[in-house]
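1. kindly generate the corresponding structure for this input.
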Amino acid sequence: MSTTGQVIKCRAAVAWEHGQPLVIEDVEVAPPKAHEVRIRNVATGVCHTDWEYMYGTGEGMKPRPFPLVLGHEAAGVVESVGPGVTIFSPGDQVIPLFLPQCGECERCLSPKTNQCRKNWANTQMGVLADGTSRISCRGQQVYQFLGVSSFSQYTVVPDTSLAKIRSDAPLDKVCLLGCGVSTGYGAALKTGKVEKDASCAVFGLGCVGLAAVMGCRAAGARRIIGVDVNPDKFAKAAALGATECVNPADHGKPIQEVLAEMTDGGVDYALECVGSPAVMSAALESTVDAWGTCVIAGWTEREAMKVKVEQILLGRTLKGTYFGGWKSVQDVPRLVDDYMNHKLKLDEFITHNLPLDQINVAFDLLNSGKSIRTVITL
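-> You can find the predicted model right below:
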């Protein structure tokens, strides 16, 4: 391509400082270095994790360097590849991944985890393998959120953090498999291993929670109870498989007690998709003793979760999930295939489509609970 080996000038939403609105800027994206791929982002979802790092506060918040380009849930097309890249070619449709899969390390070779650590420390701090970013603006380095930065028309990612997908997949839909839908769907199927005819409660009916509902349904759960303080989400939950929904605000007792009464002792599986330690504790306590399983899918780094020892001693299992337990490079293309074969839904999660210059509107829609997923066209 004509841009191979050259710096590309494009538009990106830059976060100059914590807590302030994003600014649409002209940025420069350098060519990929060894084992890196430069991609043209076509579409990106706006995830709560982006909001959390931009606006979240609290003692536990890890410092992130600014300026920063957020975004980590996207799909695009390969523009060029760096030295040593053999799997990808210009024109390939791809989904960038915040969770790598090198295929060689102990964790990649183990069926017990998906948590590869290739370039992990660097990408968590917004840089690539050599300790620098490929994006710059106004003469200074701009950090890449989780090594991705999909709120930019172009970005550069490691070749171990990229999934090649089929050429006929609609990028403005399958971008959701870069984070939210994969996380919730896998929380039920991969991590929770929900069983046929089980009873389940899903706490939080945002994108991750609705995907967890879909996962419970795919597993053949008999009863799927959606829990959310926003009743406007109940119809969508029902369409994706919830058998009933409960608003904690409608009850004068803790929601875990309500669920225990509804299910004669507690649900078999609870999936927490909010990212609130208080909700995490309630989810665990909503499971039946002896065999109840609680999966934490909601993200937070600000607070600690409180667990009564008795809740565990009596036989409950508490598990966490990251990216739904999927091994990213190998499993994301399979999820794309499932969508294309009508085994997995994505369109139903998209409530808004906006251009890049409306990115702050997308954050407002997310924070107010008016959107499930806004897809930004780049």
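
2. C-alpha from now on. contacts and neighbour counts both.
-> Will do.

3. mind listing the helices for the stretch 51-200 of the chain?
-> Ranges of helices within the stretch 51-200 of the chain are 106-109, 120-124, 171-174, 180-186, based on DSSP state H, counting those that start in this stretch.

4. any chance you could list what contacts the longest one?
-> Where contact means Cα atoms under 8 Å, 6 or more residues apart in numbering, the residues beyond helix 180-186 that reach it are 47, 73, 176, 192, 207-216, 273, 297, 321-326, 335, 346.

5. in strands, which of these appear?
-> Glu73 (DSSP state E).

6. out of the helices of the stretch 51-200 of the chain, deepest packed?
-> Of all the helices of the stretch 51-200 of the chain, helix 180-186 carries the top mean neighbour count, a mean of 29, counting by mean count of other Cα atoms under 10 Å.

7. any idea how far that one is from the middle of the chain?
-> Offset of helix 180-186 from its chain centre (Cα atoms, centre = their mean, to the nearest Å): 7 Å.

8. ok, the residue nearest the centre of the chain to Glu73 distance?
-> The centroid of the chain falls nearest to Cys179 when counting by Cα atoms, centre = their mean (2.6 Å). Cys179 sits 5 Å away from Glu73, going by Cα to Cα, to the nearest Å.

9. what sits in contact with each of those two?
-> With Cα under 8 Å, 6+ apart as the test, Cys179 and Glu73 both reach Cys47.

10. can you give me the strands for the stretch 201-350 of the chain?
-> Secondary structure of the stretch 201-350 of the chain by DSSP state E, counting those that start in this stretch: the strands cover 223-227, 244-246, 269-272, 293-296, 317-320, 350-355.

11. please generate a structure for the following sequence too, so the two can be compared:
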Amino acid sequence: MEQASLATKTSSNVIRCRAAVAWTTNAPLSIEEVEVDPPKAGEVRVKIIASGICGTDNHTLEGKMKTPFPVILGHEGAGVVESVGPGVTTVKPGDKVLMFPLPECRECFYCLYPKGNFCEKENILSPTGLMLDGTSRFTCRGKKIYNIMGTSTFTEYTVVHEIAVAKIEAAAPMDTVCIMSCAVPTGFGAVFNTAQVTPGSSCVVFGLGGIGSAIVMACKASGACRIIGVDINEEKFPRARALGVTDCLNPNKLKKPVQEVVKEMTGVGVDFAFEAIGLIETMVAALKSCNRSYGVCVIMGVAPTGSQLSFDPLVLLPGRTLKSSVLGGYKTRDDIPKLVTDYVQKKINIDPLITHRLPFPKINEGFRLLQEGKCIRCVLSMRP
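-> Presented below is the predicted three-dimensional model:
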């Protein structure tokens, strides 16, 4: 196999490298030699240094998300620009970068509007697994391999659009800030941007994984006085309490629906509720956990493709608000590098979100840790 270190820094060569290929759903990932084509116009080829394993990757592997196979998963990646295609001006070879599952083209209506961040060139709602020109940059065993959300970071090299990559501080530790591609902005933004949690408020967080834990940290930073954590895996409770959760609930051990217990604990329901699991029943439970007059519920979990959210509209009538956002509403290229700078300058701390680190070949062990609820975030290192 051609070693990554031998690759030249031009955009004309095909690179052969290792990647974790998902050939089908509900099967272990296979470490394969893949061919990564050079970047075309407006594209960037990146040498991946580190990548986090996100719950959305696992949902895709389980077949819950509409994604074409075979595919290279992964969307929490940090790396170094190896080469750029014609017309790329915002990054150059050698730059440290983050890649984002949500692009920011800076041209469409949504990118130009001050609020919101859901770029028209997104590849999330109707994933094609292909670049914007309708082709793939990955080949394995003579077969076309698809990408996920235009990123694919479970590989030593990937190709992304310039509109989905941003330069970050040279001092940023790649094996930590990689989770700022998804988990951190999704959780922090849900609190700071979407819900706008207020000091002295009460919150409930459904799901205490990577994004739920980031939500907990942000609620605490916002001055919430009570943070209730909900999860069926009680092994997560000690870590959640360390991050700021004041009360832990396991719905499987309650005699009443969890929303009723939350109401009893708070008197009238919480001020803010967050759903970071991706199940219809927990989305409804989170909404009903809110104070009915002014409670705000934010859905961050991604439900299986084709799901239908159903509840009595009278739940909203008194004044509850149901909201959602992708990547926490942050303009990805404009805003997220600032979060990285805040981390480098020690204004924020995301270290507690990473509980496990593994070498890339042990990626299936990382997925097992995620599936068994034994980690918040597991980060894979691409270094030999």
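
12. list the TM-score for the superposed pair.
-> Superposed pair, TM-score by TM-score structural alignment, normalised by the length of structure 1: 0.95. Supporting alignment: 374 aligned residues with a Cα RMSD of 1.5 Å.

13. for Lys33 of structure 1, find the nearest of the helices of the stretch 51-200 of structure 1.
-> Evaluated over these, closeness to Lys33 of structure 1 peaks at helix 120-124, with 15.1 Å, by Cα to Cα.

14. now that closest one on structure 2. Mean distance?
-> Compared with structure 2 after fitting, helix 120-124 of structure 1 has a mean deviation of 6.4 Å; criterion: mean Cα distance after the TM-score superposition for structure 1.

15. so what touches that helix?
-> By Cα under 8 Å, 6+ apart, helix 120-124 of structure 1 touches 100, 128-129, 131, 144-147.

16. and those, which are buried?
-> By neighbour count, with 16 or more other Cα atoms under 10 Å, the contacts of helix 120-124 of structure 1 hold 100, 128-129, 144-147 as buried.

17. tell me which of the residues you listed is nearest to Gln256 of structure 1?
-> Closest to Gln256 of structure 1, out of all of these and judged by Cα to Cα, is Leu146, at 34.6 Å.

18. and that closest one, what's its match in structure 2?
-> Counting by TM-score structural alignment, Leu146 of structure 1 corresponds to Met149 in structure 2.

19. any chance of the contacts of helix 120-124 of structure 1 in JSON lines, with distance to Val14 of structure 1 too?
-> Output for the contacts of helix 120-124 of structure 1, formatted as JSON lines (distance: Cα to Cα, whole Å):
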{"residue": "Pro100", "distance to Val14 of structure 1": "24"}
{"residue": "Leu128", "distance to Val14 of structure 1": "18"}
{"residue": "Ala129", "distance to Val14 of structure 1": "22"}
{"residue": "Gly131", "distance to Val14 of structure 1": "20"}
{"residue": "Gln144", "distance to Val14 of structure 1": "10"}
{"residue": "Phe145", "distance to Val14 of structure 1": "11"}
{"residue": "Leu146", "distance to Val14 of structure 1": "15"}
{"residue": "Gly147", "distance to Val14 of structure 1": "15"}
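
20. nearest to Ile135 of structure 1, out of the strands of the stretch 201-350 of structure 1?
-> When the strands of the stretch 201-350 of structure 1 are compared (using Cα to Cα), the closest one is strand 350-355, at 20.6 Å.

21. what range in structure 2 matches the closest one?
-> Mapping strand 350-355 of structure 1 onto structure 2 (TM-score structural alignment) gives residues 354-359.

22. isn't Glu156 of structure 2 right next to Lys47, touching?
-> Yes: using Cα atoms under 8 Å, Glu156 of structure 2 makes contact with Lys47 at a distance of 5.9 Å.

23. what sits against the counterpart of Ala166 of structure 2 in structure 1?
-> Using TM-score structural alignment, the equivalent of Ala166 of structure 2 in structure 1 is Ala163. Neighbour list for Ala163 of structure 1: 94-97, 328-330, 332-333 [criterion: Cα under 8 Å, 6+ apart].
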